[in-house]
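Visitor: Pasting a predicted model and its sequence here:
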Amino acid sequence: MKQNIEEIQKEIVSEFSELTDWEEKFQYLIELGEELPKFPDEKRTEEYLVPGCQSRVWVAPKLTEGRLEFDADSDTALTKGLIAILIRVFSGQSPEDIANASLGFIEEVGLAKFLSISRRNGLFSMVQKLKGYAEKV
């Protein structure tokens, strides 16, 4: 059975807790970003661009059998890792669950504390874009 948003967040917190310092955590985020499937070139448009990010980040949703799936990409490695972790949490979930999700894992793994203000703002812009898609369905 598909994991729910809370279960996925717990899994992410557990994975990050095994990493000893921020260098390892940032490297792990970069590796997660490298695992994202290729983003379709035709979707590199303003429509899918996340506003409020210092880097360029694209997120494209598709609704399949009542569940949202997301494709994403970024032009920087760390930001690509951040969007990868967010779509890991949200892809395959119902729009209602996405729209109502509380993302405690961001604080628990320390992302909010260790990211620069501009990256932190970008992270929250990504969350808003993903939740915005869920609210429009």
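Guide: Done, it's in. Numbering: from 1, shown residues only.
Visitor: Every contact and neighbour count from this point should use C-alpha atoms.
Guide: Will do.
Visitor: Could you give the number of residues near Glu46?
Guide: When neighbours are counted by other CA atoms under 10 Å, Glu46 registers 9.
Visitor: I meant Lys80, not that one.
Guide: A count of nearby residues for Lys80, using other CA under 10 Å, gives 26.
Visitor: Quick check, it in contact with Pro37.
Guide: No: judged on CA atoms under 8 Å, Lys80 makes no contact with Pro37 at a distance of 11.3 Å.
Visitor: Report the buried residues of the helix or strand hosting Glu96.
Guide: Using DSSP states H and E, Glu96 sits within helix 95-100. By neighbour count with 16 or more other CA atoms under 10 Å, helix 95-100 contains the buried residues Pro95, Ile98, Ala99.
Visitor: For Ser14, state which of the residues you listed is nearest.
Guide: Nearest to Ser14 out of those is Ile98 (CA to CA; 21.2 Å).
Visitor: I'd like the distance between the closest one and Gln27.
Guide: To Gln27, Ile98 is 27 Å away according to CA to CA, to the nearest Å.
Visitor: before we move on, what about Thr64?
Guide: In terms of CA to CA, Thr64 sits 32 Å off from Gln27.
Visitor: cool, Glu47 as well?
Guide: 30 Å.
Visitor: The two: who's more crowded?
Guide: Comparing Glu47 with Gln27 by other CA under 10 Å, the one with more neighbours is Gln27, at 15 against 11.
Visitor: where exactly do the helices run in the protein?
Guide: 5-17, 22-34, 77-90, 95-100, 105-108, 111-114, 117-136 (DSSP state H).
Visitor: Make a markdown table from those helices and add distance to Gly52 to it.
Guide: Shown next, in a markdown table, are the helices of the chain (distance: least, CA to CA, whole Å):
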| stretch | distance to Gly52 |
| --- | --- |
| helix 5-17 | 24 |
| helix 22-34 | 20 |
| helix 77-90 | 13 |
| helix 95-100 | 19 |
| helix 105-108 | 18 |
| helix 111-114 | 16 |
| helix 117-136 | 6 |
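Visitor: got another, please set it beside the one above:
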Amino acid sequence: MSTEAFEDIVETFEFLDDWEERYRHLIELGKAMPAMDPALQTPASKVEGCASQVWIIPRVSEGRFDFIGDSDAVIVRGLIAVVHALYSGLPVAQVAAVDAQAELGRLSLNDHLSSQRSNGLRAMVARIREQAATAAAG
């Protein structure tokens, strides 16, 4: 299960020949994301377990999940953009059903990210799942 936006990223990654091009694309995805208001970059919105500074704030509208996110590292902003494409717009009850490891595995990210960045990516996914579960329950 994935969104059209995520499928577009998968198709682009398949089209790009090497990982240097894919990294550049990842960075461009991050640059294209709207910046988060620094006032929202608080300890409550910070994702623990990331080597870089990462902030995620959930937004639920009409039962659909979305979030805003930001990082102080350009490559991590790109990872946030990928995760946003994976989850944004899903009904909150479906967020937990997404097999993020399998979906992100389609991009071969784990093979090309440092262990710290892979851990950070898992921490972002865990935070999103937790926030969606809270929104679905409440």
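Guide: Good, I have the coordinates. Small disclaimer: the values here were computed from a predicted structure and weren't measured.
Visitor: Superposing both, give me the TM-score.
Guide: Overlay of the two chains. TM-score (TM-score structural alignment, normalised by the length of structure 1): 0.91; 134 aligned residues with a CA RMSD of 1.4 Å.
Visitor: For Gln128 of structure 1, see how far away the residue nearest the centre of structure 1 is.
Guide: For structure 1, the residue nearest the mean C-alpha position is Leu86 (1.9 Å; CA atoms, centre = their mean). In this view, Leu86 of structure 1 and Gln128 of structure 1 are 11 Å apart by CA to CA.
Visitor: which residues of structure 1 does stretch 39-49 of structure 2 align to?
Guide: Mapped onto structure 1 using TM-score structural alignment, stretch 39-49 of structure 2 spans residues 42-52.
Visitor: Over to stretch 12-25 of structure 2?
Guide: Counting by TM-score structural alignment, stretch 12-25 of structure 2 lines up with residues 15-28 of structure 1.
Visitor: What residues of that stretch count as buried?
Guide: Buried residues in stretch 15-28 of structure 1, counted by 16+ other CA under 10 Å: Phe16, Lys25, Phe26, Tyr28.
Visitor: who touches stretch 48-60 of structure 2?
Guide: 41-42, 45-47, 65-73, 76, 92, 116-117, 119-121, 123-124, 128, 131-132, 135 (CA atoms under 8 Å, 6 or more residues apart in numbering).
Visitor: What's the ChimeraX syntax to select whichever of these are buried?
Guide: What follows is the ChimeraX syntax for the buried subset of the contacts of stretch 48-60 of structure 2, where burial is set by 16+ other CA under 10 Å:
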select :41,46,47,65,66,67,68,69,70,71,76,92,117,119,120,121,123,124,128,131,132,135
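Visitor: The corresponding residue of structure 1 for Ser115 of structure 2: neighbouring residues, count only.
Guide: In structure 1, Ser115 of structure 2 lines up with Ile117, judged by TM-score structural alignment. Counted with other CA under 10 Å, the burial measure for Ile117 of structure 1 works out to 11 neighbours.
Visitor: returning to that earlier point: and the spatially closest residue to the residue nearest to the centre of structure 1 that is not a sequence neighbour, how far from Glu108 of structure 1?
Guide: What sits nearest to Leu86 of structure 1 in space, not counting adjacent residues and going by CA to CA, 6 or more residues apart in numbering, is Val127, at 7.3 Å. Separation of Val127 of structure 1 from Glu108 of structure 1 (CA to CA): 16 Å.
Visitor: and if you look at Gly132 of structure 1?
Guide: 24 Å.
Visitor: Looking at these two now, which is surrounded by more residues?
Guide: Per other CA under 10 Å, whichever of Gly132 of structure 1 and Glu108 has more neighbours is Glu108, with 17 against 14.
Visitor: What lines up with the more buried one in structure 2?
Guide: Applying TM-score structural alignment, one finds that Glu108 of structure 1 aligns to Arg106 in structure 2.
Visitor: ok, Lys31 of structure 2 - contacts?
Guide: Neighbours of Lys31 of structure 2 in contact, by CA under 8 Å, 6+ apart: Val74, Arg77, Gly78.
Visitor: ok, now how distant is it from Val76 of structure 2?
Guide: Taking CA to CA, one finds Lys31 of structure 2 at 10 Å from Val76 of structure 2.
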